[in-house]
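K.L.:
Got a sequence here, can you build the structure:
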Amino acid sequence: MSATTLRVPAQARPTHVTSRSGSPGRVTVAVHAADPVLRVGVVQQLRSRPEVDLLGEADAEQAQASLVVVDGVDDDVAALLHRLRHNTTTRTGLVVGTLGPGALQRVIECGVVAVLRRTEADQDRLLHLVLAIANGEGVLPGDLLGKLLTHVGGLQRSALDPRSLSTLTTREADMLRLVSEGLDTAEIARKTAYSERTVKNVLHEINTRLQLRNRAHAVGYALRNGLI
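P.N.:
Below you'll find the predicted structure:
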């Protein structure tokens, strides 16, 4: 599936690669991955490209582009993405196996500007991703861009709706739906790939924002108002 380029205003570790001293004209890149197999795969694809200067761990914070290579997005990955977001030197791209429900919104909130599925991550697409990031552009697979535009449109409609405080995010609705099916915190965490702490925090936020008493009250409220 083709990617769309758009211009947009456990701890994983950077790969150990010898820096080529930041040669002029090359994009400096740091590759982050907890799984050494994933890390080596991306490094080998980019190492031979003259447009790219791969940085080692000691210099990773100076990279123009940071590539985070993962199977999926969990709390450890989100923590790394948040850390990279606060580094004003680098912009972050994600090479990911699967994106579960609500994960696209989550990674964008974490500062990711470009996404590439691992199944599509050949040398040319990886290079396109890196160059787009360095040029201040964003890259998303076409289907994910459609989902993002739908989500943004929903947020805009909610902002104009006087009942907007009664809406739920995709993640909140997914978790409440699982509560309605009788799942407990641990089971919801396994289903959604979030930590139990995150599940508790999300459900607590729903109750607080909508002034509900407990999970059962929240489920009843959501069902009555067509939110799940």
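
K.L.:
drop to CA atoms for contacts and neighbour counts, all remaining ones
P.N.:
Noted.

K.L.:
Spell out the residue ranges of the helices in the chain.
P.N.:
Counting by DSSP state H, the chain has helices at residues 36-47, 75-85, 103-109, 123-134, 142-160, 170-180, 185-192, 196-210, 215-224.

K.L.:
now for those helices, which one comes closest to Ser23?
P.N.:
Proximity to Ser23 (C-alpha to C-alpha) singles out helix 36-47 among the helices of the chain, at 13.8 Å.

K.L.:
Mind listing what's buried along the closest one?
P.N.:
Using 16 or more other C-alpha atoms under 10 Å as the test for burial, helix 36-47 gives Leu38, Arg39, Val40, Val42, Val43, Leu46.

K.L.:
now do stretch 206-222
P.N.:
By 16+ other C-alpha under 10 Å, the buried positions in stretch 206-222 come out as Ile206, Asn207, Leu212, Arg215, Ala218, Val219, Tyr221, Ala222.

K.L.:
quick one: which of those is nearest to Val95?
P.N.:
Distances from Val95 to the buried residues of stretch 206-222, taken by C-alpha to C-alpha, are shortest for Ile206, at 31.3 Å.

K.L.:
My read is that that closest one contacts Glu172, right?
P.N.:
Yes - with contact defined as C-alpha atoms under 8 Å, Ile206 reaches Glu172; the gap is 7.3 Å.

K.L.:
next up, for comparison:
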Amino acid sequence: MNGASPTRVLVADDQTVVREGIVMLLGLLPGIEVVGAAADGEEAVALVERHRPDVVLMDLRMPRCDGVEATRRIRAAHPETEVVVLTTYADDDSLFPALQAGARGYLTKDAGGEEIARAVADVRSGAAGLSPQVQLRLLERLADGAAQATEPGAAPGGTGRPGATGPGAGRPGELPDGLTAREAEVLALIAEGLSNTEIARRLFVSPATVKTHINNLFAKTAVRDRAQAVAYAFRHGITGTQQ
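P.N.:
Here you go, the predicted structure:
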């Protein structure tokens, strides 16, 4: 890693064979140092306090304290430690709770070494580390949420289009948290998985303009990264999948 300090990683998984397998795999990857391994969420929280890792690879289904609660506690006490959630299935019901608890990445357990290394590097650099399967699941949930918002009896304003409002957004046509129509449009395109360059092409604006919109909408919605932005878009029904 060109002389850079290795990324310190903690692994948390209650299945011994899985935990030891991940530790062994990480040990083969350049630029990564495994500083501990936990068998449940409680131990993960304690080991983060002791070792202060850069990244935690966190299983969701664990005894005593599950991955979502452990993630919430770790992020509250040690915001400098990022969490990448590991789960068996991309459609795990804990997907959105984990993101809302502060996880910055989300991988299925069949991810290879290269994919894990990329997710670890992404979250440490401030980006979101989401596997292709998980990105697809997020988009499916966004589409489902938009469809439900348009059903008879749904909350007013949940149209499923950029600029739509969702739960608690106020009057029909009023965007949450003071978002402008353009910011909501950019948010919807983020939720579709588009990069800044792709959003710029779609909207016929410069990448610098897109970055400005993203900085503004992140500040208004109090999200820290694209993963949280996707979760926010889902909660508020802001998606372009139904245009």
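
K.L.:
what sits against the residue most central in space within structure 1?
P.N.:
Among the residues of structure 1, the one closest to the centroid is Val107, at 2.1 Å (C-alpha atoms, centre = their mean). Val107 of structure 1 makes contact with Val73, Ala78, Leu81 under the criterion C-alpha atoms under 8 Å, 6 or more residues apart in numbering.

K.L.:
Of those, which are reproduced in structure 2?
P.N.:
Conservation of the contacts of Val107 of structure 1 in structure 2, assessed by both residues aligned by TM-score structural alignment, their matches' C-alpha atoms under 8 Å: retained contacts are Ala78, Leu81.

K.L.:
Could I get the contacts of Val107 of structure 1 in JSON lines, plus columns for neighbour count and distance to Val112 of structure 1?
P.N.:
Output for those, formatted as JSON lines (neighbours: other C-alpha atoms under 10 Å; distance: C-alpha to C-alpha, whole Å):
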{"residue": "Val73", "neighbour count": "22", "distance to Val112 of structure 1": "12"}
{"residue": "Ala78", "neighbour count": "17", "distance to Val112 of structure 1": "10"}
{"residue": "Leu81", "neighbour count": "24", "distance to Val112 of structure 1": "7"}
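
K.L.:
how near is the equivalent of Asp53 of structure 1 over in structure 2 to Glu20 of structure 2?
P.N.:
Under the alignment by TM-score structural alignment, Asp53 of structure 1 pairs with Glu33 in structure 2. Here Glu33 of structure 2 is placed at a distance of 14 Å from Glu20 of structure 2 (C-alpha to C-alpha, to the nearest Å).

K.L.:
quick one: the nearest residue in space to the match of Asp53 of structure 1 that is not next to it in sequence from Gln148 of structure 2, how far?
P.N.:
Distances taken as C-alpha to C-alpha, 6 or more residues apart in numbering place Arg8 nearest to Glu33 of structure 2, at 4.9 Å, with adjacent residues excluded. According to C-alpha to C-alpha, Arg8 of structure 2 and Gln148 of structure 2 sit 42 Å apart.

K.L.:
ok, back up a step: can you tell me the number of residues neighbouring the match of Asp53 of structure 1?
P.N.:
19 (other C-alpha atoms under 10 Å).

K.L.:
Surely it and Met24 touch.
P.N.:
No - with contact defined as C-alpha under 8 Å, Glu33 of structure 2 does not reach Met24; the gap is 10.9 Å.

K.L.:
Now do the contacts for the residue nearest to Glu33 of structure 2.
P.N.:
The contact partners of Arg8 of structure 2, by C-alpha under 8 Å, 6+ apart, come to Ile32, Glu33, Val34, Val35, Pro53, Asp54, Val55.

K.L.:
same deal with Val84 of structure 2?
P.N.:
Contacts of Val84 of structure 2 were listed using C-alpha under 8 Å, 6+ apart, and they are 55-58, 103-107, 119-120, 123, 129.

K.L.:
ok, those vs Glu42 of structure 2, which is closest?
P.N.:
Met58 (11.7 Å).

K.L.:
Looking at the alignment, what corresponds to that closest one in structure 1?
P.N.:
Aligned counterpart of Met58 of structure 2 in structure 1: Val68 (TM-score structural alignment).

K.L.:
Next one: its match relative to His217 of structure 1, how far apart?
P.N.:
Counting by C-alpha to C-alpha, the gap from Val68 of structure 1 to His217 of structure 1 is 39 Å.

K.L.:
How about Ala186 of structure 1?
P.N.:
20 Å.

K.L.:
Then Leu54 of structure 1?
P.N.:
Taking C-alpha to C-alpha, one finds Leu54 of structure 1 at 53 Å from His217 of structure 1.

K.L.:
cool, Thr28 of structure 1 as well?
P.N.:
From Thr28 of structure 1 across to His217 of structure 1, the span is 52 Å (C-alpha to C-alpha).

K.L.:
Could you identify the residue of structure 2 that aligns with Val199 of structure 1?
P.N.:
Checking with TM-score structural alignment, Val199 of structure 1 has no match.

K.L.:
Oh, that last question was meant for Gly97 of structure 1, not what I typed.
P.N.:
Gly97 of structure 1 maps onto Thr88 in structure 2, with residues paired by TM-score structural alignment.

K.L.:
and its match, what is it in contact with?
P.N.:
Thr108, Lys109, Asp110.

K.L.:
Go ahead and confirm Ala169 of structure 2 touches His236.
P.N.:
Yes - at 7.2 Å, Ala169 of structure 2 counts as touching His236 under the criterion of C-alpha under 8 Å.
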